[in-house]
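J.: mind looking at a prediction? Sequence and model below.
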Amino acid sequence: MVDTASTSGLYILLISVHGLIRGQDLELGRDADTGGQTKYVVELAKALSRQEGVERVDLVTRLVVDEAISPDYKAPVEKLSENLQIVRIKAGPDEYIPKEQLWPHMDSFADHLYTWLSEQSRLPDVIHTHYADAGYVGVRLANLTGLPLVHTGHSLGRDKYRRLLAVGMGIEQIEQRYHMQARISAEEDTLSCAELVITSTRNEIESQYELYDYYTPEKMAVIPPGTDLEQFHPPIEGQPAESRAFQNTLNLFLRDPAKPMILALSRPDERKNIVSLLEAYGQTKSLQELANLVIVAGNRDDIRELNDGAQSVLTELLWVIDVYELYGKVALPKHHSAENVPEIYRLAAASRGVFVNPALTEPFGLTLLEAAASGLPLVATENGGPVDIIGNCRNGLLVDPLSREAIADALLSILQKPARWQEFSSNGLRNIARFYSWEAHAKAYLAMVQPLVSKRKPLTQVPSTHQFSSYRNRALFTALDNTLLGDAEALEQFAKVVRTHRRQFLFGIATGRRLDSVLTILKRNSIPTPDVLITSLGTEIYYTSELFADIAWSYHIDHSWTPQVLRRALESLPGLSPQPKNEQSRFKVSYFYDAQIAPPLDEILGLLRQQELSVNATLSFGQYLDIVPARASKGQALRYVASQYNIPLDRTLVTGGSGGDADMLRGNTLGVVVANRHQEELSNLSENEQVYFANGAHAWGILEAIRHYGFF
């Protein structure tokens, strides 16, 4: 991998995996995944690319090839300016799928992106991930490259989980629908790895991030996003009227379209709580007499063709309109375009209306900025970003989103008092320009990021003193215990295959054992000498037969490794007893694990995160707990070696049989799980399209996989 560290300008890599991202005409509100985050990352990328000292900005997202959506999303590269591009990377199936279904494909996305980065003329100076799925990818890239990781959560799983429970959703239902455990685990790992966490509001830090085990406020910075003040501005007297296309649409719904407009603009998502807003309006006759309610909730041709969540919300809106007989008072237009949005805000402002965001929680609320920049007073949820926005701008009221009475009262208190309406409108226009411009955001961002880049210590690769035939373009790595070992006859057959094809591939062993133990086993069992030994759970790499140690790898994984602190944190836990000294090493702390009395692994990880310890912990064969540095694991070491030799991961056959092998098998490697009594530790890999579960046990399973993949 080429790495010419920044000698000129900054190279910033932004990652935002899900949703539909393109440079222009964002399909905001199309579904739950195409909302404020997609607009934020595109605007951030554009703002950063315009800054002095920034050489290159790449915004990486998922490649989507789907006839049901625009062909824009299947372009591998979309150039937006001389130094800005959107890069699309394959992850999972070609078609567009919800973010909750993407989790099994994130390792593949990370591997594809790592390969793409390896082909660039230089590495980025910083990786900035957006949302938990990108965070998962960013952790893997940062651990492999040593690049500083910056993260923005946008919304957080623990907070969402808490709120879903509060509205009556069951634990099993939440997990089935949202894959919440995978998301929260990814968020914890991201917080552990990130050197800087950027939030939009102080409230986000204090009420959402504090729910996490790895809660470090000193690593968090508030940088409010901006809004485009050229696009979003108030109605201008004397200027020709804008296109009346949307006004004509509203006229089809409203009996008296000249009345003030209460405007809500969001996705048709239950978390946006627009049904409660409609009920508040329906229950308040004085509000109906005073104003119309306009709900712009995405686009639809046929409600029956939408996803279940959107279908449910829109159907309920129609029911509520019917129950309260709100015909002629409520508009629920079927279509609007991105170009219509500024016009919609200005129509509401010209009517002396109010913008309302009644979401159960709102991580930030870009629509609040757009509405305020258009001259609209605000009524917004008291949960999340609106607290800071209205606190800074003094242009509206905060309400309890679960109280329909509070929503109605706040709207009335603005609509019934022209002086208050004018005060809020003027305050918003003045303070949006002061606090929320993209130019200010980009400058604050670069000031925060520059120190991280300056202290960066990249993974340097020492010149190889070991030889490797250039025509070997594939590799086979296997775990040792209960994978390669366990059946003498199978092992003998495997050894014959290795010797027969030795010139065709690189042969490696990846094990939790120490080097001396591995060498003894190789000799005792007449196993052909590997080209590479990854030992002590990926903390040591040796190139045989000279046993040349990779010192660069040792230096790389030493980052934030404090074994003495680690041992003190675990010494009082029941069910853990240190393994003998010959099973420990400089970068591996190992315990016997008694499942009858020891805490579950998740609880142990939570304890370590609370102590701000960034590590990898694996439980193998149900009884061995091994803890290594965050940058070390069998899978990370294997990817480092494959990169050294320029061997594609999709030509790297990897076999394992216990939990410690999981990250070798995920992603783009040709994975195989051999049949043994511990294979259930890897059962969650069954969702991975590129993991083969062999019928054969031990080395028979490896031989079966060689045939299955047509490896030779």
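T.: All right, it came through fine. Residues are numbered from 1 along each chain as shown.
J.: going by C-alpha atoms from here, please, whenever you check contacts or count neighbours.
T.: Will do.
J.: just the strands in the stretch 51-200 of the chain please.
T.: 54-62, 77-81, 84-89, 126-130, 149-152, 196-199 (DSSP state E, counting those that start in this stretch).
J.: the second one to strand 84-89, inter-axis angle?
T.: Using axes from the mean of the first three to the mean of the last three Cα atoms, to 10 degrees, the interaxial angle of strand 77-81 with respect to strand 84-89 works out to 170 degrees.
J.: would Glu242 count as being in a strand?
T.: No. Counting by DSSP: H, G, I helix; E, B strand; the rest coil, one finds Glu242 to be coil, located in no strand.
J.: how much space between it and Ile344?
T.: Distance of Glu242 to Ile344, computed by Cα to Cα, to the nearest Å: 10 Å.
J.: so for those two, which sits in the more crowded spot?
T.: Ile344 (21 against 12; other Cα atoms under 10 Å).
J.: all helices for the stretch 601-712 of the chain, in order.
T.: With DSSP state H, counting those that start in this stretch as the criterion, the stretch 601-712 of the chain has helices at 601-610, 634-644, 662-665, 698-708.
J.: ok, structure two:
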Amino acid sequence: MHIGFLNPQGNFDSNNSHITKHPDFGGQLIYVKQLAIAIAQMGHKVDILTRQIIDPEWPEFAEVIDTYPGIDNVRIIRLPAGPKEFLPKELLWPHLVADWVPNILKFYQEQGGLPDGMTAHYGDGGLCGVLIQEETGIPFTFTAHSLGAQKMDKLEVTSENLTEIDEQFNFRYRILAERLSMNRSAINITSTRQERFEQYSHRVYSGAVDVNDDNRFTVIPPGADFSIFGAKARSENEEATQWFIQERLARDIAETRRDLPVIVASSRLELKKNILGLVQAFAMSPTLQERANLMLITGGLDNPLQEEASDGMTEEVLAPIRKVVEENDLWGKVSAFGLSNQSQESLAAAYRFLVKRRSVFALTAVYEPFGLAPLEAAVAGLPVVATKNGGPSESLQQGDEEYGVLVDPEDPADIARGLERLLCDAQEWEYFAQAGQQRVLKNYTWESTAENYLTLLEQISSSPEASPRAELLPIHPYFRNPESQTDVFLEELSDLYFGSNQKVLINVA
């Protein structure tokens, strides 16, 4: 079978370059790469379709065709969409319609044949799946990863600030593209049942898809890469990573505290990751400060607690964290840095090193759609404290069985309680280290994820109209011709989000 992955945002290359450099990168790239490789290793041909970038700051993304070393049957195909330089995902919409989709069709025409089926990722990939299907009849699955409506909720969009917020995030296109994607896809793939019933049931998606229709949804959780994160795996830079961490601890942690366990968090510096809540929990607990240090692995910045970030949004995250550290005199107890080699292999080596100190992994995001990071930490041997909001409530708990400690991310006292539970009781630490690891090894493998995707893709490519669906939504003229009038998009978004009976003033520039 020949499968195309539609993933215009972020980018892919053989070395996983810039994996944490920009919000458009990160976890969803790892998801697509690992899934593509797992499918290819089952003997199928896979193309990861993404955007070509010709920019001195992003030299890895210029070649049209790339491969992963030692992996057969996977191609990274980069095709132009708009200007040559890197563009954030919010600015890609007109270029996907005008350039990227036509370039995909032209590429396959020159190759002599189209894929048998497509799997589209995020709303922008989903929109492209809709347009390609309309042109060629090729069916597609839609994996949203996260939906725009929840982001609008978190940004506290109101009728007064809608126009201003939309200027930055272009929800006017994202929401309507997501509606089209979930409506026109052969099936919608979610990582958890909670994602299906909570995210897709948001009022802005009403009429696009019925969340209670089992023919339109399937849950396929992603996997952890045991060859990288496994407790017995080893990377080429295993020892170098250990030495690097020891050097950073020597730089940041008081000498008498350097052998203590650590509470480790690893994420991009974004408000939604709620690193501040973790720092506040540490600050308010004398017990935690007595028993452990706090370690923040933060991506590109080498010393984020001491140096200002050039990026305003990153600085917005760091400034309140520094304030908590300063006001609670946490200097000498907190270390923050980016790994010298920002790769999954380095992160896995860091986890294995921290297991020896009986450390704990923490993910305190306000909401985490799935939460692959805690599963990767768990399979390395770290017990996990994670947000109860989102995927971890399914992956780390089943009935009364606990595989990690779930906490309320908006309650620092509850975060502290969860951390104390593991750090103050050796038996609890041992139980959750073992239980979490076994849970992941048994239930969260990329092979299983690939098998489930393949079953669906083979099904829809042989019988593309097998699944009954709601009435098809029309494709707005803008999604056919980006030069058409777009004011109506903001009006439609307002009606969907606030309700058509509420009068909203739309200020269109």
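T.: That came through, no problem. Being a predicted model, the structure only gives us computed values, none of them experimental.
J.: returning to what we had before: just put the strands of the stretch 51-200 of the first structure in CSV and tack on mean neighbour count.
T.: Converted to CSV, the strands of the stretch 51-200 of the first structure look like this (neighbours: other Cα atoms under 10 Å):
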stretch, mean neighbour count
strand 54-62, 22
strand 77-81, 15
strand 84-89, 22
strand 126-130, 24
strand 149-152, 27
strand 196-199, 22
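J.: okay if I get those strands as CSV plus distance to Gly298 of the first structure?
T.: As requested, the strands of the stretch 51-200 of the first structure are exported to CSV (distance: least, Cα to Cα, whole Å):
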stretch, distance to Gly298 of the first structure
strand 54-62, 22
strand 77-81, 25
strand 84-89, 24
strand 126-130, 23
strand 149-152, 25
strand 196-199, 26
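J.: any idea which of those gets closest to Arg267 of the first structure?
T.: Proximity to Arg267 of the first structure, assessed across the strands of the stretch 51-200 of the first structure by Cα to Cα, is greatest for strand 126-130 (19.4 Å).
J.: measure the mean distance from the closest one to the second structure post-superposition.
T.: Following superposition, strand 126-130 of the first structure is found to deviate from the second structure by 0.7 Å on average (mean Cα distance after the TM-score superposition for the first structure).
J.: re the thing from before, how about the helices of the stretch 601-712 of the first structure in CSV, adding distance to Ser121 of the first structure and mean neighbour count?
T.: Converted to CSV, these look like this (distance: least, Cα to Cα, whole Å; neighbours: other Cα atoms under 10 Å):
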stretch, distance to Ser121 of the first structure, mean neighbour count
helix 601-610, 36, 17
helix 634-644, 15, 20
helix 662-665, 27, 23
helix 698-708, 35, 22
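J.: for Val275 of the first structure, find the nearest of those.
T.: Short answer: helix 601-610, nearest of the helices of the stretch 601-712 of the first structure by Cα to Cα, at 37.5 Å.
J.: helices of the stretch 1-150 of the first structure, start to end?
T.: 36-49, 106-118, 131-145.
J.: so which of the ones you listed is the most surrounded?
T.: Counting by mean count of other Cα atoms under 10 Å, helix 131-145 has the highest mean neighbour count of the helices of the stretch 1-150 of the first structure, with a mean of 24.
J.: show me what contacts the equivalent of Pro320 of the second structure over in the first structure?
T.: Alignment note (TM-score structural alignment): Pro320 of the second structure maps to Glu316 of the first structure. Contacts of Glu316 of the first structure were listed using Cα atoms under 8 Å, 6 or more residues apart in numbering, and they are Val275.
J.: 7 Å instead?
T.: Contact analysis of Glu316 of the first structure by Cα atoms under 7 Å, 6 or more residues apart in numbering lists nothing.
J.: doesn't it belong to a helix?
T.: Yes. Counting by three-state DSSP, Glu316 of the first structure is part of a helix.
J.: that one and Thr500 of the first structure, how far apart?
T.: Relative to Thr500 of the first structure, and taking Cα to Cα, Glu316 of the first structure is found at 68 Å.
J.: and Asp24 of the second structure, what pairs with it in the first structure?
T.: In the first structure, the residue matched to Asp24 of the second structure (TM-score structural alignment) is Asp33.
J.: which residue is the nearest non-sequential neighbour of its match?
T.: In this structure, Asp33 of the first structure finds its nearest non-sequential neighbour in Gly19, 4.6 Å apart by Cα to Cα, 6 or more residues apart in numbering.
J.: I'd guessed that neighbour sits against Ala32; true?
T.: No. Judged on Cα atoms under 7 Å, Gly19 of the first structure makes no contact with Ala32 at a distance of 8.3 Å.
J.: re earlier: can you lay out the helices of the stretch 601-712 of the first structure as JSON lines showing distance to Ala91 of the first structure?
T.: As requested, the helices of the stretch 601-712 of the first structure are exported to JSON lines (distance: least, Cα to Cα, whole Å):
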{"stretch": "helix 601-610", "distance to Ala91 of the first structure": "27"}
{"stretch": "helix 634-644", "distance to Ala91 of the first structure": "18"}
{"stretch": "helix 662-665", "distance to Ala91 of the first structure": "16"}
{"stretch": "helix 698-708", "distance to Ala91 of the first structure": "23"}
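J.: among the ones you listed, which comes closest to Val399 of the first structure?
T.: Evaluated with Cα to Cα, these place helix 601-610 nearest to Val399 of the first structure, the distance being 33.6 Å.
J.: how far does that closest one sit from its chain's centre?
T.: 21 Å (Cα atoms, centre = their mean, to the nearest Å).
J.: go on, stretch 42-55 of the first structure?
T.: Per Cα atoms, centre = their mean, the centroid offset for stretch 42-55 of the first structure relative to its chain is 21 Å.
J.: distance of the match of Pro320 of the second structure relative to Arg255 of the first structure?
T.: Taking Cα to Cα, one finds Glu316 of the first structure at 22 Å from Arg255 of the first structure.
J.: and if you look at Trp700 of the first structure?
T.: 76 Å.
J.: for Leu141 of the first structure, same thing?
T.: Taken as Cα to Cα, the span from Leu141 of the first structure to Arg255 of the first structure is 57 Å.
J.: likewise Lys46 of the first structure?
T.: Taking Cα to Cα, one finds Lys46 of the first structure at 42 Å from Arg255 of the first structure.
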